[in-house]
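Novice: Quick one: sequence plus predicted model below, questions after.
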Amino acid sequence: MCGIVGAIANRDVVPLLIEGLKRLEYRGYDSAGIAVIDGRDVRRVRRTGRVAEMEAAAQSEAFSAQVGVGHTRWATHGGVTEANAHPHISQGVALVHNGIIENHDEQRERLRALGYQFESQTDTEVIAHLIHHHLTQGADLLAALQRTVKELTGAYALAVVSRAEPQRMVVARMGCPLLIGIGEGENFVASDVSAILQATRQVMFLEEGDTAELSRDGVRIFDGNDEPVERELHQSDVSLASLELGPYRHFMQKEIHEQPRALGDTIEAAMDVGFDAALFGDNAGEILKGISGVQILACGTSYYAGMTARYWIEAIAGLPCSVEIASEYRYRAAYANPDHLVVTLSQSGETLDTMEALKYAKSLGHRHTLSICNVPESAIPRASELVCYTRAGAEIGVASTKAFTTQLAVLFQLSVVLAKLHGKLDEAEEAGYLEELRYLPGSVQHALNLEPQIALWAERFAPKSDALFLGRGLHYPIALEGALKLKEISYIHAEAYPAGELKHGPLALVDANMPVVVIAPNDRLLEKVKSNMQEVRARGGELFVFTDQDSNFSESEGVHVIRTPRHAGALSPIIHTIPVQLLAYHTALARGTDVDKPRNLAKSVTVE
């Protein structure tokens, strides 16, 4: 959610700012704007809606400058209006802001007493006025920013320019991601590396509490005590091609089809070394061997990955495992066992609730932490003892697809590594799991080949207003994920239940207008699932069943069947994720919704 890009150069930065904002559109937003220093003037253009509308306005007004900042806003404080859109200006100071300032009301009253007037409902405008106030007290722009952030409570990533000091830009970070891009005679700031890949691949990640000053010729970084500090320079390996749509209609479709490659890349190391603890870090063997249980913390789709992992960890490794929604865990009096491994799951590595839950777990006495993440050098991995990166590549669509399945692949590997270290795995079982993993990308590709059949089902779903998803055991979390995907991008209300719970309440909803999706692989629970399906049919419900090639199913009136490849054993949940993703995608397509940018949602959730 919310995106920042800024640039200072010896060339016109307006095209760079606009292209950067386009690269950030995937994060979710409802307005966009840029502010530049043109000579001694601050010029600004903002629009609600898409970046393209703001771009047209900037072009019509002939915007051109060598320093400026841009922003895509996802509304928090104040509605979706041009007045609330960023950048915000206070008497020559222009800034953009990601995050939430918790003490903005207190600061607003203070500033009003000083004579400042407010044009927006946002918390961000408070920051602009505070910086200007400190400038009037004799501070330069950097010092004004450093004094301001010490007066703020909450989370922020800030980029600031001023007409009084057009030769530099200042930035700050607390709780929200921000990085600096290094160029030749030009430098950049962004909330996501994709925004500046057009100009540079050399990046430095700011730490919590950092402030920095950017000029054309260099960068100076200061820690939370305003002391000069060095941050490591990294070469980004994000591919520009991964940010292009290519032959697909939407990024979500592209990313669904990239899953065989993403899974192959993620499991590549295991194919070389087997289920070795080194997959999770140099000292992981000693740490993982000493734990007595696992605590998983995650949000949204990642939470469902954690739910699946609980089945694997308890069944394969024989260790207790609990899974909690991070936003709930961080606010309750949780019990901490120092010998349990805390596993955090986050696609972006910047999910605020998950980051805060990790901090809370540490404060309770948890000693060992593992981050599973798709973005190197992001905040959660940096705060974790052990790290394992999924290799999904850039994921642009707001609805997560390949990030989810690669998380599952890593969690499966963790389950088997734990089993091996704790003496719960013999050589034959290990070889069997490795063979299942080796076949995984091919099995996913076979599931993708079902797309034409699933697209036909989607035509039947498109007119509906509700849907029900059922699964049992390992596949219950996949039913949850299927329901989430459908409601995220098609706006059809969908719920998921363990199939055995149907008769305990949800059955009251079933009628001819409620399609019921059943995930029914050929496992030991298949006969139980068939009984639950009969309960649906007896009430006139229409069933849409995803099963396996080797299951004994046949279509009949009101029962539609699509068969994925042969039963994939413990990895079956990953295979059955593919059809529910495709069903959601094609249903949204049939309904004409904005697949990649669903309303009200954002990709990287860095606020509460």
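Specialist: Okay, I see it. Being a predicted model, the structure only gives us computed values, none of them experimental.

Novice: C-alpha only now, for contacts and for neighbours.
Specialist: OK.

Novice: hey, where'd the strands end up in the stretch 401-550 of the chain?
Specialist: 466-471, 493-498, 515-519, 542-548 (DSSP state E, counting those that start in this stretch).

Novice: Give me the distance from the shortest one to the chain's centre.
Specialist: Using Cα atoms, centre = their mean, to the nearest Å, the distance from the centre of strand 515-519 to the centre of the chain it belongs to is 27 Å.

Novice: what does the second one give?
Specialist: Remark: strand 493-498 is offset 22 Å from the chain centroid, using Cα atoms, centre = their mean.

Novice: what do you get for the longest one?
Specialist: Taking Cα atoms, centre = their mean, one finds strand 542-548 lying 30 Å from the centre of the chain it belongs to.

Novice: now the angle from that strand to strand 466-471?
Specialist: Strand 542-548 runs at 30 degrees relative to strand 466-471, counting by axes from the mean of the first three to the mean of the last three Cα atoms, to 10 degrees.

Novice: Which elements pack onto strand 542-548?
Specialist: Using 3 or more Cα pairs under 8 Å, 6 or more residues apart in numbering; DSSP states H and E, the elements in contact with strand 542-548 are strand 515-519, helix 526-538, strand 559-564.

Novice: Run the angle between the next helix or strand along the chain from the last one and strand 466-471 for me.
Specialist: If I follow you right, that is strand 559-564. Helices and strands here follow DSSP states H and E; after strand 559-564, the next one along the chain is helix 572-591. Helix 572-591 and strand 466-471 are oriented at 170 degrees to each other (the same axes, to 10 degrees).

Novice: From the contact counts, what lies against helix 572-591?
Specialist: Under the contact rule (3+ Cα pairs under 8 Å, 6+ apart), helix 572-591 is packed against helix 251-257, helix 402-421, helix 427-448, helix 451-461, helix 476-490.

Novice: Just tell me which of the strands of the stretch 401-550 of the chain ends up closest to residue 161.
Specialist: Closest to residue 161 of the strands of the stretch 401-550 of the chain, according to Cα to Cα: strand 493-498, at 44.5 Å.

Novice: Could you list the buried residues of the closest one?
Specialist: 494, 495, 496, 497, 498 (16 or more other Cα atoms under 10 Å).

Novice: Touching it from outside, list them.
Specialist: Defining contact as Cα atoms under 8 Å, 6 or more residues apart in numbering, one finds that strand 493-498 is touched by 465-473, 476, 479-480, 482-484, 486-487.

Novice: Against that first model, consider the following:
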Amino acid sequence: MCGIFGILINPISDFPVKNIEATLRRISQLSESRGKDSSGIAFRNLGSKTIEVIKGDVPIHKLLKSKTFEQKLNKSLESYQNGNGFTAFGHARLVTNGSQLQEVNNQPVIKNGLLLIHNGIIVNVDEIWQQNTDLKREFLIDTEIILSLLRKELIKEDDLVKASSNAFSQLEGTFSVACMFEDLDQFVLATNNGSLYYLTDHTQYIVFASERIFLKKLQEDNSFQIFDKESEIRQLEANEGLIINITTLDLRPFNLLSKDHEILQSKVPTAFQTNKFLIDNLHSKNEVVIDPAYFIIRSKEKHLFGLLENN
């Protein structure tokens, strides 16, 4: 069980930066209840053509207090004020594989020009690596296989829906993901179990999170009132996805099991450069890895296994 969240704002919008910051901080803090072992947030800055990732083996409330986060947030808000829009997404992690002490296992996971956050457990990850000998495994975290499959399919397919569906169809287990690309002006949300919710006015902003209650609480905050008072919280149902054009905020739903509707990749003229900034936990260096298959007695703790496996 992990928490994924994010906010995308259209370049033509004029929301006050203080409200954007408050909204990002609030949805981040709400998501921490789903995982406190590590955390990360990424900002996409159109003006500098950079994606800046802050992550570490700390709970997200500590990451939000770091000087690095403050600096990168302010840089991204300044870019927004210059007419470049605002895009940020993040992760609050409960470790189920891949030590949080190795930064490559913490999320967003970065590989092959993709950045991805993942809630869930892929149970056939070893088999997929064995079946795809052309792919190189570098990390311990199961999420890595999703990025590797996506890039492989994107090379073969111009259609982003088909590439995504081809990649996701190979996964067994549960996943709710958000993916950003260095070379595309698009953002993908997808889930096979329905643990993904969003708020949007369809023109200026979209906010997403792992639980409906997080968005409900966000709507009650005074700082969020400037965005929208009336939008309905929507759920991405099982095997549904959403492709978001970052520049126009055009939202295009798709079905993970169908390849009928085509959405071509929207390439950016110059690929973004991803920069990583690591936050160290100075108080604890104890490895935390929860393996639900071994450490949860299913007969006695079935409800906990359900949280890990199905959310």
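Specialist: Received the coordinates, thanks. Nothing here was measured: the structure is a model prediction, and the numbers come from that model.

Novice: TM-score for this pair?
Specialist: Here the TM-score for the pair of chains, by TM-score structural alignment, normalised by the length of the second structure, is 0.67; 241 aligned residues with a Cα RMSD of 3.1 Å.

Novice: Quick one: closest of the strands of the stretch 401-550 of the first structure to residue 170 of the first structure.
Specialist: Of all the strands of the stretch 401-550 of the first structure, strand 493-498 sits nearest to residue 170 of the first structure, with 44.7 Å by Cα to Cα.

Novice: quick one: the closest one to helix 476-490, angle?
Specialist: Going by the same axes, to 10 degrees, strand 493-498 of the first structure makes 180 degrees with helix 476-490.

Novice: Residue range in the second structure corresponding to strand 493-498 of the first structure, please.
Specialist: Using TM-score structural alignment, none of the residues of the second structure align to strand 493-498 of the first structure.

Novice: possible to save the strands of the stretch 401-550 of the first structure as JSON lines with distance to residue 199 of the first structure?
Specialist: Formatted as JSON lines, those follow (distance: least, Cα to Cα, whole Å):
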{"stretch": "strand 466-471", "distance to residue 199 of the first structure": "45"}
{"stretch": "strand 493-498", "distance to residue 199 of the first structure": "42"}
{"stretch": "strand 515-519", "distance to residue 199 of the first structure": "46"}
{"stretch": "strand 542-548", "distance to residue 199 of the first structure": "46"}
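
Novice: For residue 110 of the first structure, find the nearest of these.
Specialist: strand 493-498 (44.9 Å).

Novice: which SS state does residue 231 of the second structure fall under?
Specialist: coil (DSSP: H, G, I helix; E, B strand; the rest coil).

Novice: That one contacts residue 200, doesn't it?
Specialist: Yes: with contacts counted by Cα atoms under 8 Å, residue 231 of the second structure reaches residue 200, the gap being 6.5 Å.

Novice: From the rest of the structure, what touches the longest helix seen in the second structure?
Specialist: Across the second structure, the longest stretch assigned as helix under DSSP state H is helix 17-31. By Cα under 8 Å, 6+ apart, the surrounding residues in contact with helix 17-31 of the second structure are 3-7, 60-61, 64, 73, 77, 81, 88, 90-92, 209-210, 214-215, 218, 223-224, 226.

Novice: what range in the first structure matches the next helix-or-strand element following it?
Specialist: As assigned by DSSP H and E, the chain's next helix or strand after helix 17-31 of the second structure is strand 38-45. Under TM-score structural alignment, strand 38-45 of the second structure corresponds to residues 31-38 of the first structure.

Novice: once the two are aligned, what's the mean deviation for the matching stretch against the second structure?
Specialist: Superposing on the second structure and averaging over aligned pairs (mean Cα distance after the TM-score superposition for the first structure), stretch 31-38 of the first structure comes out at 1.6 Å.

Novice: How far away from the center of its chain is that stretch?
Specialist: So, by Cα atoms, centre = their mean, the centroid of stretch 31-38 of the first structure is 26 Å from its chain's centroid.

Novice: returning to that earlier point: which one of the strands of the stretch 401-550 of the first structure lies closest to residue 121 of the first structure?
Specialist: With Cα to Cα, the closest approach to residue 121 of the first structure among these belongs to strand 493-498: 31.7 Å.

Novice: before we move on, the earlier item: among the contacts of helix 17-31 of the second structure, name the buried ones.
Specialist: With burial judged by 16+ other Cα under 10 Å, the buried subset of the contacts of helix 17-31 of the second structure is 3-7, 60-61, 64, 73, 77, 81, 88, 90-92, 209-210, 214-215, 218, 223-224.

Novice: Mind checking which of these land in strands?
Specialist: The members of these that map onto strands under DSSP state E are 3, 4, 5, 6, 7, 88, 90, 91, 92, 209.

Novice: quick one, what contacts residue 405 of the first structure?
Specialist: Shown in contact with residue 405 of the first structure (Cα under 8 Å, 6+ apart): 259, 263, 574, 577.

Novice: I'd like the distance between it and residue 138 of the first structure.
Specialist: Counting by Cα to Cα, to the nearest Å, the separation of residue 405 of the first structure from residue 138 of the first structure is 54 Å.

Novice: Using the three-state scheme, assign residue 359 of the first structure.
Specialist: Note that with three-state DSSP, the state of residue 359 of the first structure is helix.

Novice: can you pull out the helices in the second structure?
Specialist: Using DSSP H, helices in the second structure cover 17-31, 60-63, 67-79, 125-131, 144-156, 160-168, 212-220, 292-295, 302-310.

Novice: wait, which of those is closest to residue 253 of the second structure?
Specialist: Nearest of those to residue 253 of the second structure, taken as Cα to Cα: helix 160-168 at 9.5 Å.

Novice: And the closest one against the first structure, how far off on average?
Specialist: Mean for helix 160-168 of the second structure is 2.1 Å (mean Cα distance after the TM-score superposition for the first structure).

Novice: would TSV of the helices of the second structure with distance to residue 44 of the second structure be doable?
Specialist: Supplementary listing: the helices of the second structure in TSV, determined by distance: least, Cα to Cα, whole Å:
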stretch	distance to residue 44 of the second structure
helix 17-31	14
helix 60-63	18
helix 67-79	7
helix 125-131	29
helix 144-156	18
helix 160-168	20
helix 212-220	22
helix 292-295	34
helix 302-310	30
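
Novice: For residue 50 of the second structure, find the nearest of those.
Specialist: Closest among these, using Cα to Cα: helix 67-79, at 9.9 Å.

Novice: Report the distance from the closest one to the chain centre.
Specialist: Using Cα atoms, centre = their mean, the mean C-alpha position of helix 67-79 of the second structure is found 19 Å from that of the whole chain.

Novice: so what does that helix touch, helix or strand wise?
Specialist: strand 38-45, strand 50-56, strand 86-93.

Novice: Of all those, which one comes closest to residue 68 of the second structure?
Specialist: strand 50-56 (7.4 Å).

Novice: could you check the angle strand 38-45 makes with that closest one?
Specialist: 170 degrees.
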